[in-house]
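Asker: Structure of the sequence below:
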Amino acid sequence: MAAERNKFIKIIIIITTITAAIMELIDMSIINVALNNISGTLGATLEDASWVVTSYAIANVIIIPLTGFLSRYFGRKNYYLTSIIIFTIASYMCGASTSLWMLVFWRFVQGIGGGALLSVSQGILFDQFKPEEKGIAGGIFGMGIVIGPTIGPILGGYIIDNYHWALIFDINIPIGIVAALLTWKFIDRKEDEYNIDRNAISIDYMGILSLAIGIGALQYILEKGQSEDWFQTEHIRYLTALAVVSLAFFIWWELHTKTPAINLRVLKNRNLVGSNVLTFVCGFGLFGSVYLFPVMVQRVMGYTPTESGLAMVPGALVTIFAMPFIGTALGKGVKPIYFVILGFTLFILHGYTSSMASPDASKGWFAMTQIFRGVGTGCLTVPLLSQAVVGLKVQDMAYGISLNNMFRQLGGAFGIAIMNTYATNRFATHRSDLVSNLQENNPLLTERIEGISQGLIAKGINPMAARQAAHGVLDHTLSNQAQMQAYLDGFLLISIFFVCTIPFMLLLKNQTMDAETRAKIAAEAH
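Answerer: Down below sits the predicted model:
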């Protein structure tokens, strides 16, 4: 009877932690298909609306590496439960927002709460498995990491087409309440949580503050630099200096203080450096492409939000099937580097084939590219986490895992910001090139305008207005072509990023972890 109860509790804990982690990651991508709708409803540009995405990502990047410290200071269960409550309340406030910047603020708060839903969930989940089952646990958790950003646009598309965008956030409320109750009832405290001496734990205020300022300033530069003419604008120059000084001070401080919030000394391990760079690129490719694809097919190809979400289903499905096999293979001792090489190859194919799409590309074409991305991301997520801690001391593994999670989210934040800025820049370039090819004495241009004009005249429009409208139609067509080319350039940039970082694979140690080491990771993580 006791065994059955323990099995039941284990299942409840697994469902709770995976649901919480997926919910956190869904909220990073579910908003993508709603940006057009939100920008129109709240009277903002699409570029400004993208702050709804990046504010959440910034908060994640700041809080994730601090989860180890916060778990020790408050106790893992207390911190986890509080984070779920913060996330749930912030979700309600996001849905109730009446202005863009109110929404951006509460998205930031939501990201602060969401950081623990990703990081601490991993440690709690791993505690439920025996040492020889850690590979399977990693596969289950990795499936959540990959599925969350993928199914977000699918769910978001359905909601936008049928309900108000606020429901994107409101659906978190019942889930958050249930997760909080299950956490309070079934997740036990660790032994060292009962007698926490907070006075003995030093808070690294300088490290936390300098990290938050540096990351925030850098993200603003990436987001707004293009629209504000980069370094021609005074406050962009000031923020650039602030970002450089803050991040440089953060690195110096963390390397010299006795009680760092983030132990950067573990980066002396070249294997961890290589893994983190590759994880950054993985996050860049995953979140960048998940941001870029729905915006492209909606704005250029006329997809509805639901259709753009459904177009990403193939990637989600192959991920669901691939992750358990990858986790099992790692548990049996297959070297992570093999999956990393395969994942990079598939992601390069994803970016390249996506960049070859035409305005009339079929949904089958995009299904192929999404499959490349789905399997590729699955082959990178858990293997890179496993590879990151190879060669680390047991006491350093928690820091290694936290840094690896941070670099994934940081890559995602950069991916979204850079894709937005790069696509805007490339649109201006392509539009300028297309306009320069339009010559008044070009007989094909004249014939096209006359054809459109005659069609409008036949519908009852007077000749003068018809000719003006024909020029408007031509201008709209030209803008669509320029936008399409800009988004395709973004996909190609993703492939280039992956190609350029292939040499970092040489830093990886070509070995795997034994069951004992995986058990220690589970005990030390977060």
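
Asker: Only C-alpha atoms from now on, for both contacts and neighbour counts.
Answerer: Noted.

Asker: Just list what the biggest helix by length in the chain packs against, helices and strands only.
Answerer: For the chain, the helix with the greatest residue count under DSSP state H is helix 397-436. Counting contacts by 3 or more C-alpha pairs under 8 Å, 6 or more residues apart in numbering; DSSP states H and E, helix 397-436 is packed against helix 51-63, helix 67-74, helix 205-224, helix 270-299, helix 363-388, helix 463-500, helix 515-524.

Asker: My read is that Met419 contacts Leu292, right?
Answerer: Yes: using C-alpha atoms under 8 Å, Met419 makes contact with Leu292 at a distance of 6.9 Å.

Asker: out of the helices and strands packed on helix 397-436, deepest packed?
Answerer: Of all these, helix 51-63 has the most neighbours on average by mean count of other C-alpha atoms under 10 Å, namely a mean of 26.

Asker: can you list the residues that contact that helix?
Answerer: Helix 51-63 is contacted from outside by 28-29, 31-32, 100, 103-105, 107-112, 114-116, 211-212, 215-216, 219, 223, 406-407, 409-410, 412-413, 416-417, using C-alpha atoms under 8 Å, 6 or more residues apart in numbering.

Asker: same thing with stretch 123-137?
Answerer: Here stretch 123-137 makes contact (C-alpha under 8 Å, 6+ apart) with 10, 13-14, 17-18, 138, 141, 324, 327-332, 515-516, 518-519, 522-526.

Asker: one more, for comparison:
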Amino acid sequence: MQQQNSLVEYGSRRVIITITAVFCALLEIIDTTIVNVALNNMRGSLGATLNEVSWVITAYSIANVIVVPMTSWLSQQFGRRNYFAASVIIFTVSSFLCGNSTGIGELILFRFIQGLGGGALLVTSQTIITESYPPEKRAMAQAIYVLGVIVGPTLGPPLGGYIIDHYSWPYIFYINIPVGIIAALLTMQYVRSPKYAEKRPASQVDWLGIFLLTVAVGSLQYILEKGQEEDWFSSKLMVVLAVVAFLGAYCFIWRQLVYKYPIVELRVLKNGNLRIGVILSFVQGFGLFGSTFIIPLYTQTILGWNAQQSGMLMVPSTLMVAFMMPIVGQMIQRGVSQKYLIAIGMAIFFIYSLFTYQIITPQTGAENFFWVLMIRGVGLGLLSVPISVMSLSTLKGPEIAQGAAFSGMMRQLGGSFGVALISTYLSRDIIGHRYNLVSKLDVFNPAVQARINGIAAGMHAKGMPSNVAVKSAQQLMDGSVTIQATILSYMDIFLYVGCMFLVCIPFVLIFIKKSKAKAKGSLADAAH
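Answerer: Okay, the predicted model is just below:
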């Protein structure tokens, strides 16, 4: 505990460290979504195919997921301050190189390097913030950090849309540079490292473990990112990568359990609260990134909104999360059980999903979404901080950073699984709904014929030849069926995601150990 207390900061120094760490985490998360709205511009500017330009996202995600589990070990090898500062510098320099790329190959390479730097920012900034606060204020520290995690995915699309509309795509990378430079300078000046055990010489570094982790997690992330494009396991490459991911993970786990100096300490998962927390982080990532993915997709494909409008729709929800953070932090500090907060948060997220299921139509407007998304904000506010605090509340010393790395990785993988499963389900469910609707749309039905004839008559009255008008009316009817099938699929997704959270509630209440009023003391160890 003395080691941890020695890192507690006060006054302006703590404020500077907190702002630096939150901005670094925010930059990393924004960069996972800001690129989405710029892909078409990149494609035209660099002369790339759609498949090639999608690697700009995939390369970053793969690098992120590879480096996150190793952050604890890397911090011990190089010292937390040095590692964090180096990660900020790598992220900043690669941002400049991404903006200056003249070919798609260069951009993909620099995005991968940017992901390696960015992966460390998320978990390490989390640990730095928490250890800078005294035990009785660490729930509030969690709230400050989690706010950045929630805000990031929401800010990415509108910010990217604004930059694309008013400037050009390289500026989505250039905006990282001034913040990165300031963050690197402040890190070297203010952030302190805990006293680690002596770093391992190169001969004791688990190079095989690093290789196996890279192969396993990299293959899994590639499958999740590209599976839908390749039609999943009908592709030989997907089958090979699935086998590689499974064998790589199996061998990696075995290696970490038998090697004297593992890069990822798997034994920390013996802690019951951390095991539950890791699973809940996965579920939270699934719901957070899945809903952040599906709502803009719906508003852009069905309602015809642009990326900036779609992103701005999510702002009320984000503001509600910001409003909830200090309240939830105070509740935890006063001894309210985390498991009840998590259960209530999941119930509210189910209500949000159910309401969204009921309101989406081809004419749904922003005003219809307002209160529904506010409910989402309340649910996420009640989920995020308690999951973070509960996960690491019974860990101490070096276990804290190890547990934080597991939670961070599982949240990210949950998001990847969410987006992959939702996009796959959408493409297949739309076909099923369309088939059902068309089977009930009898062209010989007088009502259907009257509808087509009415549309055709309107077109003919405007000067269109009658045979062309009839064909256009049929195409319009066909398009209407496709839109209806798509909306039904979106409705299914919201319902299923909501049910997933509902099903988790009994498990939360049964399996999370009761955190007694020593919560205040245990918060001292909750560095997630």
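
Asker: What is the resulting TM-score of the chain superposition?
Answerer: With the length set by TM-score structural alignment, normalised by the length of structure 1, the two chains reach a TM-score of 0.89; 517 aligned residues with a C-alpha RMSD of 2.8 Å.

Asker: who touches both of Met419 and Leu292 of structure 1?
Answerer: Joint contacts of Met419 of structure 1 and Leu292 (C-alpha under 8 Å, 6+ apart) are Gly490.

Asker: What does Thr19 of structure 1 correspond to in structure 2?
Answerer: Aligned counterpart of Thr19 of structure 1 in structure 2: Phe23 (TM-score structural alignment).

Asker: So what's the residue count around its match?
Answerer: 19 (other C-alpha atoms under 10 Å).

Asker: Repeat that for Leu257 of structure 2.
Answerer: 15.

Asker: OK, contacts around the aligned partner of Ser308 of structure 1 in structure 2?
Answerer: Under the alignment (TM-score structural alignment), Ser308 of structure 1 pairs with Ser310 of structure 2. Applying C-alpha under 8 Å, 6+ apart, we find Ser310 of structure 2 in contact with 157-158, 295-296, 299-300.

Asker: Make TSV out of these and add distance to Pro362 of structure 2.
Answerer: What follows is the contacts of Ser310 of structure 2, written out as TSV (distance: C-alpha to C-alpha, whole Å):
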residue	distance to Pro362 of structure 2
Pro157	22
Pro158	22
Ile295	13
Pro296	14
Thr299	9
Gln300	11
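
Asker: Return the member of the residues you listed nearest to Pro465 of structure 2.
Answerer: Taking C-alpha to C-alpha as the measure, Pro465 of structure 2 lies nearest Gln300 of the contacts of Ser310 of structure 2, at 32.6 Å.

Asker: Next, the contact list for the corresponding residue of structure 1 for the closest one, please.
Answerer: Counting by TM-score structural alignment, Gln300 of structure 2 corresponds to Gln298 in structure 1. Neighbouring residues of Gln298 of structure 1 by C-alpha under 8 Å, 6+ apart: 304-305, 308.

Asker: go again using 10 Å as the cut-off
Answerer: Gln298 of structure 1 is in contact with 33, 36, 304-308, counting by C-alpha atoms under 10 Å, 6 or more residues apart in numbering.

Asker: So which of these is surrounded by the most neighbours?
Answerer: Val33 (31 neighbours).

Asker: I figured that residue hits Pro305, correct?
Answerer: Yes: between Val33 of structure 1 and Pro305 there is a contact at 5.7 Å, judged by C-alpha atoms under 10 Å.

Asker: Identify the contacts common to those two.
Answerer: Listed as contacting both Val33 of structure 1 and Pro305 by C-alpha under 10 Å, 6+ apart are 153-160, 294-295, 298.

Asker: Just the residues you listed: which are in helices?
Answerer: Per DSSP H, helices hold the following members of the shared contacts of Val33 and Pro305 of structure 1: 153-160, 294-295, 298.

Asker: so which of those is the most crowded?
Answerer: Pro153 (33 neighbours).

Asker: Looking for the alignment partner of that residue in structure 2.
Answerer: Structural alignment (TM-score structural alignment) places Pro153 of structure 1 against Pro157 in structure 2.

Asker: any chance of the ones in helices among the shared contacts of Val33 and Pro305 of structure 1 in JSON lines, plus distance to Met368 of structure 1?
Answerer: Output for those, formatted as JSON lines (distance: C-alpha to C-alpha, whole Å):
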{"residue": "Pro153", "distance to Met368 of structure 1": "18"}
{"residue": "Ile154", "distance to Met368 of structure 1": "17"}
{"residue": "Leu155", "distance to Met368 of structure 1": "21"}
{"residue": "Gly156", "distance to Met368 of structure 1": "22"}
{"residue": "Gly157", "distance to Met368 of structure 1": "20"}
{"residue": "Tyr158", "distance to Met368 of structure 1": "22"}
{"residue": "Ile159", "distance to Met368 of structure 1": "25"}
{"residue": "Ile160", "distance to Met368 of structure 1": "25"}
{"residue": "Pro294", "distance to Met368 of structure 1": "16"}
{"residue": "Val295", "distance to Met368 of structure 1": "18"}
{"residue": "Gln298", "distance to Met368 of structure 1": "19"}
